[in-house]
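Engineer: Coordinates only, no sequence provided:
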């Protein structure tokens, strides 16, 4: 047979194979329960494409050697079927910290071996745990979560219910690398997620020029925390702690500034000497604590004060006990309430009259988080700041990393 006649069909076969491997995506979402109120989607093929292009563009990574643990099993040999869209969800009426995803398994026994090789501990009933990650093997699937509390409910809703809940990725994600979608009844509010060279952007609008100027002003202040929120934003954040807080306290504006400081903390204990006389022992340790000022503007300051007293958040010394960092002082004014740390008071910074939260990275913050793993500390130390901004119906969040020789996708 003429070899030239084989070239065209071979090219066609390779093109079709390339399309299905790199571009074709199954957009059917089979693993999102009906009572999910937040859905995070990650376009896995787009993520891999971005990784490969970044890897090719940075030859310095080509010769980088990887240290392999001979006892470990790689992810590609874990028995997991890699999805086109990773589906992460939060269930209605569960804690904010509870997030789940479901993965398909090519080989459940291979997946079980993978978990054991990565120091996951068996808790019985096909449930495994490592730190704050829980996994339950259900037939040919694995339910992964930051908690095990909803495993049975998820199992029933996704695998045992006759009323299957199948959705399409087109409802939530378009051309971005990922998306975060908030669901309320029939209403869906989508936010795109984009991974750039040294930042992650989450937004529902392309108009981010105004937010960039707010970031620049917040950076000039050089505080660890700088925030301003109106009544609507306060209500959104307060619901994580107390759903009735914003309405009951009648607070319509918040302005907060904070800095971190390392101080010596005295610990007093008591023991007995050889003659059974009580003796006092003092030890010292360095701790990280914030110095802060929080201004709360209220429509009715007296009612706000009474509400906080009813919640037992104000003690006899006029300390605001809902903030764990003591001591502080809460005072009432004609415009509202002000809470200040008393050890080292800091003045409030000028208002920008915007809605934003700006958190700058600090070495003191990293040293205070002793429970983090080495990889988590490395990622956190690489951050420069986190910013949230809102203007009318526009929302924008930026997670900014320090500039480096490699883009984030190759660093993290």
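Structural biologist: Ah, there it is. Not measured: the values here are computed from a predicted model.

Engineer: When you work out contacts or count neighbours from here on, use the C-alpha atoms and nothing else.
Structural biologist: Noted.

Engineer: right, and residue 83 touches residue 44 too?
Structural biologist: Yes. Counting by CA atoms under 8 Å, residue 44 is a contact partner of residue 83 at 6.9 Å.

Engineer: Which residue ranges of this protein form helices?
Structural biologist: Along the chain, the stretches classed as helices by DSSP state H are 3-18, 44-57, 108-117, 151-155, 209-221, 231-238, 245-249, 301-310, 363-368, 374-381, 408-411.

Engineer: Switch these over to TSV; also include distance to residue 169.
Structural biologist: Below are the helices of the chain laid out as TSV (distance: least, CA to CA, whole Å):
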stretch	distance to residue 169
helix 3-18	22
helix 44-57	12
helix 108-117	26
helix 151-155	20
helix 209-221	29
helix 231-238	26
helix 245-249	35
helix 301-310	44
helix 363-368	37
helix 374-381	29
helix 408-411	23
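
Engineer: Tell me which of those lies nearest to residue 184.
Structural biologist: helix 231-238 (13.8 Å; CA to CA).

Engineer: Check it against this one:
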């Protein structure tokens, strides 16, 4: 009888430990400033469970995983506290590419050593940087960012005082590996992040398989880029990059197609012969360039044309200089403006009457990644396509990877 009780106690303790390590979560979000307008959450324990399941179902990776861990410095021993939810935020009125996260430190000395061993360069007393990542190390916290522009602001207005507005993870994320949330006054709009076997999806909670047939249709075409957007989606896209364009370009419909081509680029240089006479040297290199066509439609193209002229984006040869791919030609028609490369002119594909952007990887595109570091080149080369779609309130952003015997979480 005692053995039975001992067995039950052991089972209970194991179950309690597993629950505590992989399921129980502290949902208090303490590191999101009040002036954040976009928040990205990553459910660390859910991703960990997905990783463990993937590893269990692929025995061939068990020993390889151990070898990889020996080569790396364990993040669990870095002096940083691993949160249940990684909280990444974007601040109002800052650059689109500036993103930040605040992490707690258990041992500052160990963390600084961890950064040095991972070849982060120290710049000043507290700042470290590597490959576009900046880290400001405080005594009990560190600020991680794609820029250091807001570090002082975050320290002075957020970390230096007790934060009273503690948010809850349930406001942002439910049953997904992560979420992207847009905060507008008291309204929070959430999009789910799902990590699947060979793709990553960001979608509105209502979105199901609304885009499956469209993606299948676009995938059968061999174009590098295929896009079609209505007025609402055009304005939303322009707002991310330039608010002035959103208000000045009166575009009701946008469509584009592009294909990649390998062309010979002529390089002319000058040198001198043995008699110091100047001689011209001609060499050639192969480069990848797109052939494209863009249609901008509205009821009064004259407004858009005048805007381009005021910006001096149309030269005397009727080339659209805002796009650096030359030669091209811009033409104004009755209800649209066409911008088109002239080297190998394309025609617009059939209208799908949908809102989408579809970018398909290819060998030509992958070959242009040669100048990147090996890990980034490998990541980009393994992308099969990128898709954005919108139907009413349904949104989907999807990164599809090439087929592989390993699920996504075990590939890197």
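Structural biologist: That came in fine, so what should we check first? Please read all numbers here as calculations on a predicted model, not as lab measurements.

Engineer: quick one: TM-score?
Structural biologist: After superposition, the two chains reach a TM-score of 0.95 (TM-score structural alignment, normalised by the length of the first structure), with 412 aligned residues with a CA RMSD of 2.0 Å.

Engineer: follow-up on the earlier one: how about the helices of the first structure in JSON lines, adding mean neighbour count?
Structural biologist: Shown next, in JSON lines, are the helices of the first structure (neighbours: other CA atoms under 10 Å):
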{"stretch": "helix 3-18", "mean neighbour count": "11"}
{"stretch": "helix 44-57", "mean neighbour count": "15"}
{"stretch": "helix 108-117", "mean neighbour count": "18"}
{"stretch": "helix 151-155", "mean neighbour count": "16"}
{"stretch": "helix 209-221", "mean neighbour count": "15"}
{"stretch": "helix 231-238", "mean neighbour count": "16"}
{"stretch": "helix 245-249", "mean neighbour count": "18"}
{"stretch": "helix 301-310", "mean neighbour count": "17"}
{"stretch": "helix 363-368", "mean neighbour count": "14"}
{"stretch": "helix 374-381", "mean neighbour count": "14"}
{"stretch": "helix 408-411", "mean neighbour count": "16"}
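
Engineer: To residue 185 of the first structure, which of those helices lies closest?
Structural biologist: Residue 185 of the first structure lies closest, by CA to CA, to one member of the helices of the first structure: helix 231-238, at 17.4 Å.

Engineer: Any chance you could list what contacts the closest one?
Structural biologist: Helix 231-238 of the first structure is contacted from outside by 243, 244, 245, 246, 247, 251, 252, 253, 254, 355, using CA atoms under 8 Å, 6 or more residues apart in numbering.

Engineer: If we use 10 Å, what do you get?
Structural biologist: Contacts with helix 231-238 of the first structure, where a contact means CA atoms under 10 Å, 6 or more residues apart in numbering, come from 228-229, 242-247, 250-254, 297-298, 355-356, 390.

Engineer: Among those residues, which are located in strands?
Structural biologist: Among those, the members falling in strands (DSSP state E) are 228, 229, 251, 252, 253, 254, 297, 298, 355, 356, 390.

Engineer: Show me which of those residues is closest to residue 207 of the first structure.
Structural biologist: Of these, the one sitting nearest to residue 207 of the first structure (CA to CA) turns out to be residue 390, at 11.3 Å.

Engineer: Could you dump the ones in strands among the contacts of helix 231-238 of the first structure into a markdown table and include neighbour count and distance to residue 307 of the first structure?
Structural biologist: A markdown table is the format used below for those (neighbours: other CA atoms under 10 Å; distance: CA to CA, whole Å):
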| residue | neighbour count | distance to residue 307 of the first structure |
| --- | --- | --- |
| 228 | 22 | 22 |
| 229 | 22 | 20 |
| 251 | 22 | 11 |
| 252 | 19 | 15 |
| 253 | 20 | 17 |
| 254 | 21 | 17 |
| 297 | 22 | 14 |
| 298 | 23 | 12 |
| 355 | 24 | 25 |
| 356 | 25 | 26 |
| 390 | 20 | 28 |
